[in-house]
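*Asks:* sequence-free structure coming up:
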């Protein structure tokens, strides 16, 4: 089982996201992450979907997506060198005495503190999924109160 990152260019119409995600559910394919936003062409949106499966599964997903009327183009980004990023906001319990240790972790991961409260810090981290996971793991002992991440967005390099 490999991890695949798929870019799907679709018409920006109501219900397209529901039809795409429904297709995955009906076929028994899992969506690990999905991001949707405007593309470089007006009237079109780009979905970046991360899923797992073998090459045969990916081929099946691609064929099924092309059967949807609003799907324009499907590209397996993970087949080529790509740039993939994710954004995470992490609220950590942080009494003033612990803050220097937490700030050391934040600096190591080139993240940023975006909010400071009396008993908490909110950290913003941008990077690949492994970087976000590693930083969260190091912050766990301090007490993660809230954790929100965007999901992967990606494009091929060059």
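*Replies:* Structure received. Keep in mind that what you see is a predicted model, and the values were worked out from it rather than measured.
*Asks:* rest of the way, CA atoms for contacts and neighbours
*Replies:* Noted.
*Asks:* can you tell me how far residue 52 is from residue 6?
*Replies:* Remark: distance between residue 52 and residue 6 (Cα to Cα, to the nearest Å) = 11 Å.
*Asks:* can you map out the helices along the protein?
*Replies:* In the chain, helices defined by DSSP state H lie at 16-27, 55-66, 99-108, 129-139, listed in chain order.
*Asks:* may I see the buried residues of the first one?
*Replies:* This means helix 16-27. Neighbour counts using 16 or more other Cα atoms under 10 Å place 16, 17, 20, 23, 24 of helix 16-27 among the buried residues.
*Asks:* mind putting those into CSV with distance to residue 124?
*Replies:* CSV is the format used below for the buried residues of helix 16-27 (distance: Cα to Cα, whole Å):
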residue, distance to residue 124
16, 30
17, 27
20, 30
23, 33
24, 31
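*Asks:* between those residues, which is nearest residue 125?
*Replies:* Closest approach to residue 125 among the buried residues of helix 16-27 (Cα to Cα): residue 17, at 26.6 Å.
*Asks:* for the longest strand seen in the chain, buried residues please.
*Replies:* Ranked by residue count, the top strand of the chain under DSSP state E comes out as strand 82-93. Along strand 82-93, these residues count as buried under the neighbour rule (16+ other Cα under 10 Å): 83, 84, 85, 86, 87, 88, 89, 90, 91, 92, 93.
*Asks:* save those residues as TSV, and put in distance to residue 138 too.
*Replies:* Rendered in TSV, the data for the buried residues of strand 82-93 read as follows (distance: Cα to Cα, whole Å):
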residue	distance to residue 138
83	24
84	22
85	20
86	18
87	17
88	14
89	15
90	12
91	13
92	11
93	13
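*Asks:* quick check, nearest of those to residue 155?
*Replies:* Residue 155 lies nearest to residue 83 out of the buried residues of strand 82-93, by Cα to Cα, at 5.6 Å.
*Asks:* adding another structure so you can compare the two:
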């Protein structure tokens, strides 16, 4: 089962290496990882997608992460309402005659042509991993020359408050 774990860390040299080393020592394969600075330049946010065979193993890794000096906050957001996205840049073989057809496919997935060459073009697609995978599968027939993917990044959704109905009076 895939788990998504977010970690806020001090933005210092070597932190990423220590954190990924912890996953490696526990024999976790990191499916994807994204790292970026937050609104505070001294703090970075890491998003890991890992394959875990049991929830107890995830909890153990999270406890180990909490013990790291540079770790500020650890959260498993797998079961939470989140917004998650991935970015893929895909370079495909394309003749000038195929560009309109490829453009139509790209439009369906809200992908963008970001570079056009004589015999190829580069597309950018963002969205949920399933959407990115479906787009890649669809354009494989044109001949993929190169793919670069970011991995998943995720953030919790805003909490929607429910109105307090305990004091409402029904009038007939």
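*Replies:* Arrived safely, thanks for sending. Computed from a predicted structure; not experimentally measured.
*Asks:* quick one on the thing from earlier: can I get the helices of the first structure in TSV with distance to residue 47 of the first structure?
*Replies:* Written out in TSV, the entries for the helices of the first structure read as follows (distance: least, Cα to Cα, whole Å):
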stretch	distance to residue 47 of the first structure
helix 16-27	8
helix 55-66	12
helix 99-108	30
helix 129-139	17
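*Asks:* between the ones you listed, which gets nearest to residue 42 of the first structure?
*Replies:* helix 16-27 (15.9 Å).
*Asks:* superposed on the second structure, what's the mean shift for the closest one?
*Replies:* With mean Cα distance after the TM-score superposition for the first structure, helix 16-27 of the first structure departs from the second structure by a mean of 0.5 Å once superposed.
*Asks:* between that helix and helix 55-66, how many degrees?
*Replies:* Inter-element angle recorded for helix 16-27 of the first structure and helix 55-66: 140 degrees (by axes from the mean of the first three to the mean of the last three Cα atoms, to 10 degrees).
*Asks:* so where is helix 16-27 of the first structure in the second structure?
*Replies:* Against the second structure, the aligned range for helix 16-27 of the first structure is residues 15-26 (TM-score structural alignment).
*Asks:* taking the centroid of the second structure, which residue is nearest it?
*Replies:* Most central in the second structure under Cα atoms, centre = their mean is residue 152, positioned 1.1 Å from the mean C-alpha point.
*Asks:* in the buried residues of helix 16-27 of the first structure, find the pair that's most separated.
*Replies:* Set against one another by Cα to Cα, the buried residues of helix 16-27 of the first structure have their most distant pair in 16 and 24, with a gap of 12.7 Å.
*Asks:* if we can go back for a sec, between residue 52 and residue 6 of the first structure, which one's more packed in?
*Replies:* Neighbours of residue 52 of the first structure and residue 6, each counted by other Cα atoms under 10 Å, are more numerous for residue 6; the result is 24 against 16.
*Asks:* quick one: the residue nearest to the centre of the second structure and residue 84 touch, right?
*Replies:* Yes. The pair residue 152 of the second structure and residue 84 qualifies as a contact (Cα atoms under 8 Å) at a distance of 6.4 Å.
*Asks:* residue contacts, the nearest residue to residue 15 of the second structure once chain neighbours are set aside?
*Replies:* The spatially closest residue to residue 15 of the second structure, leaving aside those adjacent along the chain, is residue 70, at 6.9 Å (Cα to Cα, 6 or more residues apart in numbering). The contact partners of residue 70 of the second structure, by Cα atoms under 8 Å, 6 or more residues apart in numbering, come to 9, 10, 15.
*Asks:* over to residue 156 of the first structure?
*Replies:* Contact criterion Cα under 8 Å, 6+ apart gives 77, 80, 81, 82, 83 as the residues in contact with residue 156 of the first structure.
*Asks:* how far away is the counterpart of it in the second structure from residue 82 of the second structure?
*Replies:* Taking TM-score structural alignment, the alignment pairs residue 156 of the first structure with residue 156 from the second structure. Distance, residue 156 of the second structure to residue 82 of the second structure, using Cα to Cα: 4 Å.
*Asks:* now residue 154 of the second structure
*Replies:* Applying Cα to Cα, the value for residue 154 of the second structure to residue 82 of the second structure is 6 Å.
*Asks:* how far out from the middle of the chain is stretch 12-19 of the first structure?
*Replies:* Its chain's C-alpha centre lies 19 Å from the corresponding centre of stretch 12-19 of the first structure when counted by Cα atoms, centre = their mean, to the nearest Å.
*Asks:* how long is that stretch end to end?
*Replies:* End-to-end span of stretch 12-19 of the first structure (Cα to Cα): 12 Å.
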